[in-house]
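Undergrad: Okay, structure incoming, though there's no sequence with it:
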């Protein structure tokens, strides 16, 4: 199989960028990634653009990638547009990888971008529900909450997942808060994070309840931002720009209702990625997980095999997943502190891993990082997420 490297990365600051358009965010990230790769626009054979909600929020239902490409000076480059809920841009990486492995393209630019601010919060939360089966939302909402209407459908989903996890693991409210505390400390070291202030456990627990037991400081914020990657066939050279090898990029889809397998989608996808990469959880040095709600990080420790069933709180308390620990998780602050502009998140996770594996993460650098994993899930089919991508990267010498 043709080997593929990430040779360039770019990312914008995440946060409330009310005066910056979606196309400008995407163009900034793409321009930075191409420059980081030591390439020019003419070297790009294909752009794969990931975005989730622009059609609903801005009315730009079609040609979103072409609009951004024009802004970035890439108007002549072929474009594929990918939408896959919160996994839109990691799914775009999956498509780009397949395009290069097939031999059809040598160099592919991937961009994930989202513009969520500037509209009423409820409008954005309602738009997010299009990541679920619209016809089943009333039924699922009643099953999860016993009511017909909730403030945030997805936080209601995460709240139910959290309560179920507490029942089987014994996780306490303090354990849940401590995930947010850890990641806020990491985010404070990330110049591109939306929130750069370390929080205390008391602050997290005292924040307003969104969907019990989740408080606002355990929930990912509405954000704007973009991230981009340049993928290049290893046999085409890398311009001496510290390439990072893609060892695996597994994409899975969920199963709704009673037909869903007993093994969660995230674990199924991770097992496929481990098999493709020829590594296991014991080989990982740094991990990014989809903590749209902080307690989901504890669940992912177990689904990714970082610890045994019910041992997530113990692993967190040991310091193993903090910077300086055995396998730091979300060193960039994760979705809750770094921010979660939905279509950008998958690429942003991989930008962080590349930065870590190159040894260029500054104050948040994971010492000796050689192999990294990113887990990015999106949408909801009840009980599975709609989609999940698990990507494994390896730095030089790994």
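TA: Perfect, thanks for sending it. Just so you know, these numbers come straight off a predicted model, no measurement behind them.

Undergrad: CA only for contacts and neighbour counts going forward, please
TA: Fine.

Undergrad: Pull up the gap between residue 281 and residue 238, please.
TA: Distance, residue 281 to residue 238, using Cα to Cα, to the nearest Å: 28 Å.

Undergrad: Now do the same contact list for the closest residue to residue 196 other than its chain neighbours.
TA: In space, and not counting its chain neighbours, residue 196 is closest to residue 188: 3.8 Å by Cα to Cα, 6 or more residues apart in numbering. Contacts for residue 188 (Cα atoms under 8 Å, 6 or more residues apart in numbering) come out as 195, 196, 197, 198, 333.

Undergrad: want to throw those into a markdown table with neighbour count, secondary structure and distance to residue 290?
TA: Listed next are the contacts of residue 188 as a markdown table, based on neighbours: other Cα atoms under 10 Å; DSSP: H, G, I helix; E, B strand; the rest coil; distance: Cα to Cα, whole Å:
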| residue | neighbour count | secondary structure | distance to residue 290 |
| --- | --- | --- | --- |
| 195 | 20 | coil | 17 |
| 196 | 19 | coil | 19 |
| 197 | 16 | coil | 20 |
| 198 | 16 | coil | 20 |
| 333 | 29 | coil | 11 |
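
Undergrad: for the residues you listed, which one is nearest residue 107?
TA: Taking Cα to Cα as the measure, residue 333 is the one of the contacts of residue 188 closest to residue 107, at 30.0 Å.

Undergrad: Go ahead and report the secondary structure state at the nearest residue to residue 290 once chain neighbours are set aside.
TA: Distance criterion Cα to Cα, 6+ apart; nearest residue to residue 290, sequence neighbours excluded, is residue 376 at 5.1 Å. Classification of residue 376 by DSSP: H, G, I helix; E, B strand; the rest coil places it in strand.

Undergrad: Put this next to the previous one:
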């Protein structure tokens, strides 16, 4: 029988620009200690740990956790591209739900370099080569643009062509992110920018994207302590927030066969994960109050409104114009400021999203608080590919 899994503790440190952070070891240790303190447990209670990162040598997770305690527990290192943090969360949830263990730690960290993401190993096939071949064929004019920007920008181009979406819609998303981030002390960028300022910023792809529409590389760490509801009650831990549904999906055949550039950026993969998570939770998108989704580019946030069912396919422009993605609207999307403003230290991102949503459901989000929030949705996608959608509920 599946055990009910609660999030007993969360913690994250402020995200910063590359070159301004401590080492991944120090950042990871700090986030773990914050999550343990929030849960009210010692590291000696933890039975398994999952450590998420993508830029680092093998067993970085052990190196971080040895600073916290050397208890001999299994430590599993997780690399699933940009969804690594949520994949660690998924594995922790699975381990507890199966009854194998009672209390588990998930930690994510990243010590990044400035500039666009690139391959570390250039003497072998890239895991993204099939994706880039599709981009080359569909939009040859984009060749030479950094790969991540090309993939998500191409998905945006597809939406613009299909539905007449203007570039201003992406700019409005970025401006909204800045307004939310102004209330988040852990965000990298807290300056409020207007739609007009986003549109006037440096062009990265004429007619498609400006620099402000892309998230920055950042450094940071976040962590969560998960346990069974029975364990929480036995030990007096907070069991108010629990995981009602969660799904991890990878690319299906449509990614390379549909001819739809949105699928190269995980559109169908995200839709499949959302449907599975909703089914597990026994709810629909209309019951969600607050969302943290993967806005690595403003274009992906717009696409994800539709893949998660927050609005109809093709309805994102109206959804944005009506203010249904912010306070006073239908949903509050990325109250943290999202990746666009908070930053995207890749291995930490999914666990930072978890931290924000748990605090929202507990009523601890201070100026960012979504009043009356009882159901939260987390979406974290990595190209190449993996998508994790998690639904949290408040008891």
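TA: Cool, the structure landed. Everything numeric in this text was worked out from a predicted model, so none of it was measured.

Undergrad: returning to that earlier point: the residue nearest to residue 290 of structure 1: how many residues sit nearby?
TA: For residue 376 of structure 1, the tally of surrounding residues (other Cα atoms under 10 Å) stands at 26.

Undergrad: which residue of structure 2 sits farthest from its center?
TA: If you look at how far each residue of structure 2 sits from its centre, by Cα atoms, centre = their mean, the farthest one is residue 234, at 31.5 Å.

Undergrad: Now do the same for residue 364 of structure 2: its match in structure 1.
TA: Taking TM-score structural alignment, residue 364 of structure 2 has residue 360 as its aligned residue in structure 1.

Undergrad: surely residue 16 of structure 1 meets residue 195?
TA: No - judged on Cα atoms under 8 Å, residue 16 of structure 1 makes no contact with residue 195 at a distance of 10.6 Å.

Undergrad: For the stretch 51-200 of structure 2, which segments are assigned as helices?
TA: Using DSSP state H, counting those that start in this stretch, the helices assigned to the stretch 51-200 of structure 2 run over residues 60-66, 84-97, 129-138, 147-163, 167-181, 195-200.

Undergrad: Deepest-packed of the ones you listed, please.
TA: Comparing the helices of the stretch 51-200 of structure 2 by mean neighbour count (mean count of other Cα atoms under 10 Å), helix 84-97 ranks first with a mean of 26.

Undergrad: and that helix, which stretch of structure 1?
TA: Per the alignment by TM-score structural alignment, helix 84-97 of structure 2 matches residues 88-101 in structure 1.

Undergrad: average gap between the matching stretch and structure 2?
TA: Compared with structure 2 after fitting, stretch 88-101 of structure 1 deviates on average by 0.9 Å (mean Cα distance after the TM-score superposition for structure 1).

Undergrad: Please state the offset of that stretch from the chain centre?
TA: Here the centre of mass of C-alpha atoms in stretch 88-101 of structure 1, compared against the chain's by Cα atoms, centre = their mean, to the nearest Å, lies 14 Å away.

Undergrad: if we can go back for a sec, which one of the contacts of residue 188 of structure 1 sits closest to residue 356 of structure 1?
TA: Nearest member of these to residue 356 of structure 1, counting by Cα to Cα, is residue 333, at 13.4 Å.

Undergrad: Looking at the alignment, what corresponds to that closest one in structure 2?
TA: Aligned by TM-score structural alignment, residue 333 of structure 1 pairs with residue 337 of structure 2.

Undergrad: Now for that match: which residues touch it?
TA: Contacts here follow Cα under 8 Å, 6+ apart; on that basis residue 337 of structure 2 touches 177, 178, 179, 180, 181, 182, 184, 187.

Undergrad: mind redoing it with 7 Å?
TA: With contact set as Cα atoms under 7 Å, 6 or more residues apart in numbering, residue 337 of structure 2 has these partners: 177, 178, 180, 181.

Undergrad: try residue 103 of structure 2
TA: 46, 47, 96, 226, 227, 228.

Undergrad: Can you tell me what residue 270 of structure 2 aligns to in structure 1?
TA: Aligned counterpart of residue 270 of structure 2 in structure 1: residue 266 (TM-score structural alignment).

Undergrad: how about the nearest residue to residue 370 of structure 1, chain neighbours excluded?
TA: Closest residue to residue 370 of structure 1 apart from its sequence neighbours, by Cα to Cα, 6+ apart: residue 395 at 5.0 Å.

Undergrad: corresponding residue for the one you found in structure 2?
TA: Aligned by TM-score structural alignment, residue 395 of structure 1 pairs with residue 394 of structure 2.

Undergrad: Its match and residue 374 touch, don't they?
TA: Yes - the criterion here is Cα atoms under 7 Å, and residue 394 of structure 2 meets it with residue 374 at 5.1 Å.

Undergrad: what do these two both touch?
TA: Here residue 394 of structure 2 and residue 374 share the contacting residues residue 361, scored by Cα under 7 Å, 6+ apart.

Undergrad: quick one: which of the helices of the stretch 51-200 of structure 2 is nearest residue 310 of structure 2?
TA: helix 167-181 (14.8 Å).

Undergrad: what's that closest one aligned against in structure 1?
TA: The alignment of helix 167-181 of structure 2 onto structure 1 (TM-score structural alignment) spans residues 173-187.

Undergrad: what's in contact with the matching stretch?
TA: Contacts for stretch 173-187 of structure 1 (Cα under 7 Å, 6+ apart): 193, 195-201, 204-205, 218, 294-295, 313, 322, 330-334, 337-338, 364.

Undergrad: I appreciate the help and will end here.
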